[in-house]
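A.B. asks: Have a look at this prediction, sequence included:
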Amino acid sequence: MSTATPESRERSALPVVAVVGPTGSGKSELALQLAERFNGEAVNADSMQFYRGMDIGTAKLPVGERRGIAHHLMDFLTVRQDTTVAQFQDLARAAIADIQARGKLPILVGGSGLYVRAAVDVLEFPGTDPGIRARLEDELEHHGLGHLAVRLAQVDPVSAARISDGKRVVRALEVHELTGRPFSSFMPERKYVQPTVQIGINGDRAELHQRLAARVHGMVAGGLVEEVQALLPEGLREGRTAQKALGYQQFLRVIDGESTMARATEETIVGTRQFARRQVTWFNADPRVHWLDWAQPDIGDAAAELVRHTLTP
């Protein structure tokens, strides 16, 4: 005869939970509430929070504010290092499996859309070739993004219409050269690897803009430029990804005397708003996301009910 309590039976059947949405919407707080309700642990899916020392500018939740809840996949890279979405997929799924094996609820939290999909969806990632990648990166540096974008439009118009940053254009061309297939062909139908519920947080756009502006001003007052300065000896300039993060890129120019604090602050605010808009567009395209308004007073209860509705029979 089983001695399992209703609570333990519920935990054993809980799905993977993904808390998603734009930056500044309150994902970290909701993830903490769900972790407290369901004995969960967080798995970070914000690609800039992978980096040690990048705390203020990424709005990383301080250890002292995590309420004793374990957070996985934070601070595992130096600013000199890089990782791929495929590598993250392996790490995230291993963390999720470990959490589940201990009878706890895995809560994926972050706004990096492709990383979320990599963790929860059936998603194939083609291999890489350092030689091809280096050659394409050299072309990007010497001939510019437009040169590579034209080539991508010829071989993969679907990807060309979707992506615009140099790193992703290089990756799309690398995949085509390596496999003979367009990069877009590796994006399958939306299908979860295991039972999953995605909970999105959003709200009034004007209020979000105010939140983001206040957040950036708070980061500057909290020592963002000093954080950037402290990361220089750690190799921030040498890191291909870390140095381009919002805030870090802008305040590097302040340190170099190429910008002012006021200009860097405003550029970071504008860039963060644009990034948030892209995040909303990405997650809105996924019909499986259950959206909640951050202003509703019972958001924790509503999110918990969504989790319960996805329990395995």
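C.D. replies: That came through, no problem. Numbers count the residues shown, from 1 in each chain.
A.B. asks: For the rest of this, base every contact and every neighbour count on C-alpha atoms.
C.D. replies: Fine.
A.B. asks: Helices of the stretch 1-150 of the chain, residue ranges please.
C.D. replies: Per DSSP state H, counting those that start in this stretch, the stretch 1-150 of the chain carries helices over the ranges 6-13, 27-38, 85-101, 113-120, 130-143, 145-155.
A.B. asks: Redo these as CSV? Include distance to residue 253 and mean neighbour count.
C.D. replies: Shown next, in CSV, are the helices of the stretch 1-150 of the chain (distance: least, CA to CA, whole Å; neighbours: other CA atoms under 10 Å):
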stretch, distance to residue 253, mean neighbour count
helix 6-13, 49, 14
helix 27-38, 30, 20
helix 85-101, 28, 17
helix 113-120, 28, 22
helix 130-143, 19, 14
helix 145-155, 21, 16
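A.B. asks: Now those in JSON lines, please, with extra columns for distance to residue 179.
C.D. replies: Listed next are these as JSON lines, based on distance: least, CA to CA, whole Å:
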{"stretch": "helix 6-13", "distance to residue 179": "39"}
{"stretch": "helix 27-38", "distance to residue 179": "37"}
{"stretch": "helix 85-101", "distance to residue 179": "16"}
{"stretch": "helix 113-120", "distance to residue 179": "20"}
{"stretch": "helix 130-143", "distance to residue 179": "12"}
{"stretch": "helix 145-155", "distance to residue 179": "12"}
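A.B. asks: which residues in the chain form strands?
C.D. replies: For the chain, applying DSSP state E gives strands covering 16-20, 40-44, 71-72, 105-109, 196-202, 289-293.
A.B. asks: What lies in contact with the longest one?
C.D. replies: Contacts of strand 196-202 with the rest of the structure, by CA atoms under 8 Å, 6 or more residues apart in numbering, involve 15-22, 25-27, 120, 283, 288-294, 303, 306-307, 310.
A.B. asks: List the residues that contact the residue nearest to residue 153 when sequence neighbours are not counted.
C.D. replies: Of all residues not flanking residue 153 in the chain, residue 160 sits nearest, at 5.1 Å (CA to CA, 6 or more residues apart in numbering). Listed by CA under 8 Å, 6+ apart, the contact set of residue 160 reads 149, 152-153, 169.
A.B. asks: Which residue lies nearest the spatial centre of this structure?
C.D. replies: With distances taken as CA atoms, centre = their mean, the residue of the chain nearest its centroid is residue 112 (2.4 Å).
A.B. asks: quick one on the thing from earlier: could you say which one of the helices of the stretch 1-150 of the chain comes nearest to residue 189?
C.D. replies: Smallest distance to residue 189 across the helices of the stretch 1-150 of the chain (CA to CA): 11.0 Å, for helix 113-120.
A.B. asks: and here's the other structure:
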Amino acid sequence: MPAAALPLVAVVGPTGSGKSELALQLAERFGGEAINADSMQFYRGMDIGTAKLPMAERRGIAHHLMDFLNVREDTTVAAFQTMARDAIADIRSRGKLPIVVGGSGLYVRAAVDVLEFPGTDAAVRARLEAELDAGGLAALAARLLLVDPVSAARIGDGKRVVRALEVFELTGRPFSSFMPAREYVSPTVQIGLNGDRAELHQRLAARVHTMVEGGLQEEVERLIPQGLREGRTAQKALGYQQFLRVIDGASTVARASEETITATRQFARRQITWFRADPRVQWLDWSAPTLTASAAAMVARVHDGEAR
């Protein structure tokens, strides 16, 4: 198949559902390479708390767009889109199958869909961030509700509310107007992993406990001199914000662990809601013995040009 015609695969779903392992299996079967779409795995040194696949467990398969930011830095979805499209083109140019894997929904859409991103203005962004720091999220969320009720209903974290208001100030258009009908850039299959909710909760709790036993607090301590507290995004990552409070003496390991489990479950629920809203995602049960075979059949159909 010509390089330009090679399809794109995206493995999506909630955290803890086994996306990384399925992506590896598909990469081995079809000669693929992975493109990370987990926004917290962009950060160097944030390994344990993000469940980043260690190099030794990647089975020799290249993983793109990991570890390119330090914890003081931020990126944008638009910048990620450019990097992801470059990675996809590079992988295809070598006759390999590009496989996007991750649970950050907007980043996945940026990689696979025709999607326009409005520009940014550092001064406007800084002013809105200062208002967020000074007055809290509620005031900005109320302002967003007046100018863009669709976005206000969809988003609830400070960073994205600031972005939506910034876009409205710069363009006069609601941020939601930049999320058009779903249209793939090229032939694509999105494979979603889901399963029993109680089992997912057990998985997430066990994973958090494994992270804590594996040195999550020590990882947070190592990142503080690198600027973790100053990074607007990195410091708020699941587990990291909870264990910063442990280091500050404001919490205990046991309490931070339980808070991380609760926050991770809430995050997984939001991920499921996001991906469930996309009718193009083809869902598989992570516990099914035929999981890999079913996913491979989906990819094979795209190879044959049957899916769009």
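C.D. replies: Right, received. Where do you want to start? Quick caveat: nothing in here was measured; it's all calculated off a predicted structure.
A.B. asks: one step back: quick one, which of the helices of the stretch 1-150 of structure 1 gets closest to residue 65 of structure 1.
C.D. replies: Among the helices of the stretch 1-150 of structure 1, the nearest to residue 65 of structure 1 by CA to CA is helix 27-38 (9.7 Å).
A.B. asks: Average offset of the closest one relative to structure 2?
C.D. replies: In the superposition with structure 2, the average deviation recorded for helix 27-38 of structure 1 is 0.3 Å (mean CA distance after the TM-score superposition for structure 1).
A.B. asks: I'd like to know which elements that helix is packed against.
C.D. replies: When contacts are defined as 3 or more CA pairs under 8 Å, 6 or more residues apart in numbering; DSSP states H and E, helix 27-38 of structure 1 packs onto strand 16-20, strand 40-44, strand 105-109, helix 299-309.
A.B. asks: Check the gap between residue 164 of structure 1 and residue 278 of structure 1 for me.
C.D. replies: Distance of residue 164 of structure 1 to residue 278 of structure 1, given as CA to CA, to the nearest Å: 12 Å.
A.B. asks: report the longest helix in structure 2, please.
C.D. replies: helix 253-276 (DSSP state H).
A.B. asks: Buried residues in that helix, which are they?
C.D. replies: 256-262, 264-265, 267-268, 271-272, 274-275 (16 or more other CA atoms under 10 Å).
A.B. asks: Give the aligned range of that helix in structure 1.
C.D. replies: Mapping helix 253-276 of structure 2 onto structure 1 (TM-score structural alignment) gives residues 261-284.
A.B. asks: Return the mean post-superposition distance for the matching stretch against structure 2.
C.D. replies: Comparison of stretch 261-284 of structure 1 with structure 2 after fitting gives an average deviation of 0.3 Å (mean CA distance after the TM-score superposition for structure 1).
A.B. asks: out of the helices of the stretch 1-150 of structure 1, nearest to residue 48 of structure 1?
C.D. replies: helix 113-120 (11.4 Å).
A.B. asks: ok so, going back, who touches the match of helix 253-276 of structure 2?
C.D. replies: With contact meaning CA under 8 Å, 6+ apart, stretch 261-284 of structure 1 is reached by 20-23, 111-113, 200, 209, 212-213, 216-217, 220, 246-247, 250-251, 253-254, 289.
A.B. asks: of those residues, buried ones?
C.D. replies: 20-23, 111-113, 200, 209, 212-213, 216-217, 220, 246-247, 250-251, 254, 289.
A.B. asks: residues contacting residue 61 of structure 1?
C.D. replies: Residue 61 of structure 1 neighbours (CA under 8 Å, 6+ apart): 28, 55.
A.B. asks: Tabulate the strands of structure 1 (a markdown table), appending distance to residue 80 of structure 1.
C.D. replies: Output for the strands of structure 1, formatted as a markdown table (distance: least, CA to CA, whole Å):
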| stretch | distance to residue 80 of structure 1 |
| --- | --- |
| strand 16-20 | 27 |
| strand 40-44 | 20 |
| strand 71-72 | 20 |
| strand 105-109 | 24 |
| strand 196-202 | 32 |
| strand 289-293 | 34 |
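A.B. asks: so which of the ones you listed gets nearest residue 79 of structure 1?
C.D. replies: Closest to residue 79 of structure 1 of the strands of structure 1 is strand 40-44 (CA to CA; 17.0 Å).
A.B. asks: For the closest one, name the packing helices and strands.
C.D. replies: Counting by 3+ CA pairs under 8 Å, 6+ apart, strand 40-44 of structure 1 packs on helix 27-38, strand 71-72, helix 85-101, strand 105-109.
A.B. asks: Output the ones you listed in TSV, with distance to residue 45 of structure 1 appended to each entry.
C.D. replies: Converted to TSV, those look like this (distance: least, CA to CA, whole Å):
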stretch	distance to residue 45 of structure 1
helix 27-38	11
strand 71-72	9
helix 85-101	8
strand 105-109	6
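A.B. asks: looking at those, which is closest to residue 125 of structure 1?
C.D. replies: Evaluated over these, closeness to residue 125 of structure 1 peaks at helix 85-101, with 6.0 Å, by CA to CA.
A.B. asks: picking that back up, please dump the helices and strands packed on helix 27-38 of structure 1 into TSV; it should also carry distance to residue 258 of structure 1 for every row.
C.D. replies: Converted to TSV, these look like this (distance: least, CA to CA, whole Å):
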stretch	distance to residue 258 of structure 1
strand 16-20	35
strand 40-44	34
strand 105-109	35
helix 299-309	44
